[in-house]
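Visitor: Got a predicted structure here, sequence first:
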Amino acid sequence: MSSEDKSGRSREALLAAVRGLVLAVTVLPFGIVFLVLIPLSLAFIPLGVGLVTTPAVLTGVRALADVRRRLAGEWCGLRVRAAYRPIPRGTNPWTRTFTMLGDPQTWRDVRWLPVDVTAGFVTALLPAVLLFFPVEGLMLPFGLWRPYTHGGTYWYAFVPVTGEVSAIGAAVLALVLLGVARRYTPALLTVHFRLTRAVLGPADGELAERVRVLTETRRDAVDTSAAELRRIERDLHDGAQARLVAMGMDLGTIELLVERDPAQAKRLLAQARQNSAEALEELRDLVRGIHPPVLAERGLGDAVRALALRLPLPAEVTVELPGRADAPVESAAYFAVSEVLTNAAKHSGADRVWVDVHHAEGRLRITVTDNGRGGAAVGAGSGLAGVERRLGTFDGVLAVSSPVGGPTLVTMEIPCALS
């Protein structure tokens, strides 16, 4: 093995140990807090207080589980699926509470908490113990054991350390353990996330749950499409159609006046020309709202760049797409990005936006980040709920990280292949 390979393996082992230690330190406090809050909140439902606290607590549990799912993918390449039931917009606390309580994924999250604070804590801590325990052994020949024994025996694993010779023997054992740790520490961290996936991921009913979620998102898509068709019809009726009717009437009048009053006919012609130009512009805006020409001609990357150019604040766009997705997927992604950018420009108070578009592991991934005040959430009236439904039509997902004070990070993923 080359020195570079050895160095890379050592870095991986150290990184896995540090990550495991971070997980172990955070697992217990968060897990125990939620294990206490959940039964208390459920107990207060009959008093009405629980109708407010239960959705908040379950949303916190969901956020904690989502973080663990994301870390599983980023740190170990493990995909932990989630299939939450969508919560209707503008629901009252009663409906919201019992919609969440009736969601099987919610109860998977709740069952995961006690597993996480027990077996999860141990499996997270093991990589750090395996890597850092040999450090103690390597320090023994330097007299580390003397202050703790007062002349007695210091045990390092199964080696009794009573003098310099036995301390060197313990250091040899530590070197062996260090070699084992360097090789197996990343695998131990993967064990932790495999346990997470086994508890959090949908089990036998995964297919049925996925079908149910997709059915609901398809229904939302049909309702959205019907509303969009009504909007297009209304825009045509009130806009371009009205102007074309007025232009036809002007042309009829011109026909009567062209011989008797040429000056008036000329003025009406100018007005008809103006009406035709305005009708054409409205039709172009309408077509752009249905399927932007730049999207059809240049693809998603250039279409997103065009969106960024129209923003009233500076935007930096990074695109890494080796091909093009299907037209419906590109359209959904384009309008989702448009909605998120509009929200950032109108409500975030940001002075800069970053957009990243790339494709990896069979998924189109788009992130939009702004340095605004934060506080964005997927809920009634935010616009992000509509984005979530639009992406759900294609089995896509939306994740929002927006702490108060910012920044806001919106991540959108759609499974798709590129041509």
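Guide: That came through fine.
Visitor: C-alpha from now on. contacts and neighbour counts both.
Guide: Noted.
Visitor: Can you give me the separation between Thr318 and Arg62?
Guide: 30 Å (CA to CA, to the nearest Å).
Visitor: Helices along the stretch 301-419 of the chain, start to end?
Guide: Secondary structure of the stretch 301-419 of the chain by DSSP state H, counting those that start in this stretch: the helices cover 327-347, 384-392.
Visitor: ok, and what's touching the longest one?
Guide: Applying CA atoms under 8 Å, 6 or more residues apart in numbering, the external contacts of helix 327-347 come out as 291, 295-296, 299-300, 303-304, 307-308, 311-313, 324, 350, 353, 368, 370, 372, 383-384, 387, 390-391, 394, 410, 414, 416.
Visitor: Could you do the shortest one as well?
Guide: Contacts of helix 384-392 from elsewhere in the structure, counted by CA under 8 Å, 6+ apart, are 89, 214, 217-218, 220-221, 332-333, 336, 339-340, 377-379, 396-398, 412-414.
Visitor: Could I get the buried residue list for it?
Guide: Neighbour counts over helix 384-392 (16 or more other CA atoms under 10 Å) mark Leu384, Ala385, Gly386, Val387, Glu388, Arg389, Arg390, Leu391, Gly392 as buried.
Visitor: repeat for stretch 344-360
Guide: Quick answer for stretch 344-360 (16+ other CA under 10 Å): Ala344, Ala345, Ser348, Ala350, Arg352, Val353, Trp354, Val355, Asp356, Val357, His358, His359.
Visitor: Second structure follows, compare the two:
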Amino acid sequence: MTSARPTFTALARSAALAGLALLGLAAGLVMLAAVLLTFLVGLVPVFPSAVRLARAVTRLQRGLTARWSGIPVDEPYRPAPPPPVPQSDGWYRDGRTLYKRPTIPAFNQRWNWMTKDPATWRDLAYLLAAPLTNGLVVAAPLLATAYGVAWAAGGTPVMGAVWILLAVIGVRWYAPWAVRLHGQVAAVLLGPTEKARLARRVSRLDAARTEAVDSQAAELRRIERDLHDGAQARLVAIGMTIGAAEQLLENDPQAARALLGKAREASATALQEIRRLVRGIHPPVLAERGLGDAVRALALDSPLRTHVTVDLPERATAPLESAAYFAVSELLANAARHGDATEAWVDVSTQGPALRVTVTDDGHGGADPEQGTGLRGIERRLGAFDGVLAVNSPVGGPTTAVIELPRAFGVRPAPMTPWRYFGRLCWGLWPIALFPQGLVAMVLKLVGSPVKSWFLGLYVPGPFQWPVIVGMMLLGGGLLAVALATTVRTREAEGGACG
């Protein structure tokens, strides 16, 4: 029973995805009708609602794909436009027209945002085509079972039993494969294009750069203030003390000796402050021994009982190590200062080529990145490296913060050789003709046309026509998805090798 559970799970997911494909078809037809009404009749207000419906369905599709097939699919949409801002006179400008209220400018901005985003039209194409590609792929075992039941009900129990038996035997390996193939196709058709991904990354890096520059300026001001109020003041006092000792050296050597002793103590204190300041800029242990030992040293200085686990194959680059180190330092300080924690656990490891640091404490929780300036500072520091901070801090605790810095270790695989890429592409493209063979044959059979032409599925014996037609569509559509996935992976590998 345990061994059969994954099969039944995959079969249930296949049925759910097939139903979702039909729901997507309905949403696609609604959006297509809205497009026709908008551009032919002029009913412009119906278009945004139809787009929101389509995006809701495709967003559900992406979520289920990531959860069931393990293939993450990022949203490809461009960032939404900001709300209109009034001019100094209170009017809102949209092109060459002024409006007293922001309603029309806001609608025009969202209209341009939806219509000029290629992802809008890719969603429409996907929703209309999904039942003929992904829907048939994931529903094939169910269709084979229904086909067998139809034959049995039609007075041919042997043929019906054969098809039902084939469906039961094949579902064990086919259903998990179909779910994974569905995920690959959805990732290609519903994911962002390279242009959209690059534009989003540029926008994110631009914002991170601005925040990093502001943070660096604030850090420089803090260093200047600490030097001015701390070490610099002590050094000035040392100079004045030594000057006073020089004046007393001949008349009162004992007092001069006492002043020199105070100067020596003050110099030691100033040196400690300078070392503390340098350690706050870049700890020596981090430069000399790496992130693991630096975090262990940080744990020794922390007021919390801190348990550190480190599993790193090699050292990351110095800027990444510095960002991770100060993020851990800030998280431990927050746990002690705001969370009333007594114990913490720090795990430093890798997740593929990414550096992952998990910090957990037993405090009372309630940490919110939107309200805590310390957490926002960590996000700004990590954002300069495309890093992310995820915080789970329910009220009552515990608090878990996960830091992930991509591309910290190793390099991505080298791009596929041209001959290997050509071979895989040909392997995926040669049976594409089978898809129209099956699709047109299905239409001819449904309308009862006597024309067979060159459609091979109509020349086989009657009991096998539908299985051959559906099989052609599945094979052609599936291998087309393989060709598309190969192209996308090759481009990503080339981009990673160049970067």
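Guide: Great, that's in hand. In this text the structure is predicted, and so the values were computed from the model without any measurement.
Visitor: Now the TM-score, please.
Guide: The TM-score (TM-score structural alignment, normalised by the length of the first structure) is 0.64; 347 aligned residues with a CA RMSD of 4.9 Å.
Visitor: thinking again about what came up before, more neighbours, Thr318 and Arg62 of the first structure?
Guide: Arg62 (19 against 15; other CA atoms under 10 Å).
Visitor: measure the closest residue to the more buried one other than its chain neighbours to Thr196 of the first structure for me?
Guide: Excluding the flanking residues, the one nearest Arg62 of the first structure by CA to CA, 6 or more residues apart in numbering is Asp109, at 6.7 Å. Distance of Asp109 of the first structure to Thr196 of the first structure, given as CA to CA: 10 Å.
Visitor: what sits in contact with each of the two?
Guide: Joint contacts of Asp109 of the first structure and Thr196 (CA under 8 Å, 6+ apart) do not exist.
Visitor: What is the neighbour count of Leu300 of the second structure?
Guide: If we define neighbours as other CA under 10 Å, then Leu300 of the second structure has 13 of them.
Visitor: how about the helices of the stretch 51-200 of the first structure, start to end?
Guide: Assigned by DSSP H, counting those that start in this stretch, the stretch 51-200 of the first structure shows helices spanning 93-101, 104-115, 121-139, 146-149, 164-200.
Visitor: Give the burial count for the spatially closest residue to Gly405 of the first structure that is not a sequence neighbour, as a bare number.
Guide: Spatial nearest neighbour of Gly405 of the first structure, excluding adjacent residues (CA to CA, 6+ apart): Arg373 at 4.5 Å. Residues contacting Arg373 of the first structure under the criterion other CA under 10 Å number 18.
Visitor: Need the counterpart of Arg373 of the first structure in the second structure.
Guide: Using TM-score structural alignment, the equivalent of Arg373 of the first structure in the second structure is His364.
Visitor: mind checking the longest helix of the second structure?
Guide: helix 462-498 (DSSP state H).
Visitor: so Thr400 of the second structure touches Val357, yeah?
Guide: No - between Thr400 of the second structure and Val357 there is no contact under CA atoms under 8 Å: 10.4 Å.
Visitor: about what we covered before: separation between the residue nearest to Gly405 of the first structure and Thr411 of the first structure?
Guide: Going from Arg373 of the first structure to Thr411 of the first structure by CA to CA gives 18 Å.
Visitor: cool, and Asp220 of the first structure?
Guide: Distance from Asp220 of the first structure to Thr411 of the first structure, by CA to CA: 21 Å.
Visitor: Can you tell me the number of residues neighbouring the closest residue in space to Leu11 of the second structure that isn't next to it in sequence?
Guide: The shortest distance from Leu11 of the second structure to any non-neighbouring residue, by CA to CA, 6+ apart, is to Ala175 (5.5 Å). Look at Ala175 of the second structure: counted by other CA under 10 Å, it has 26 neighbours.
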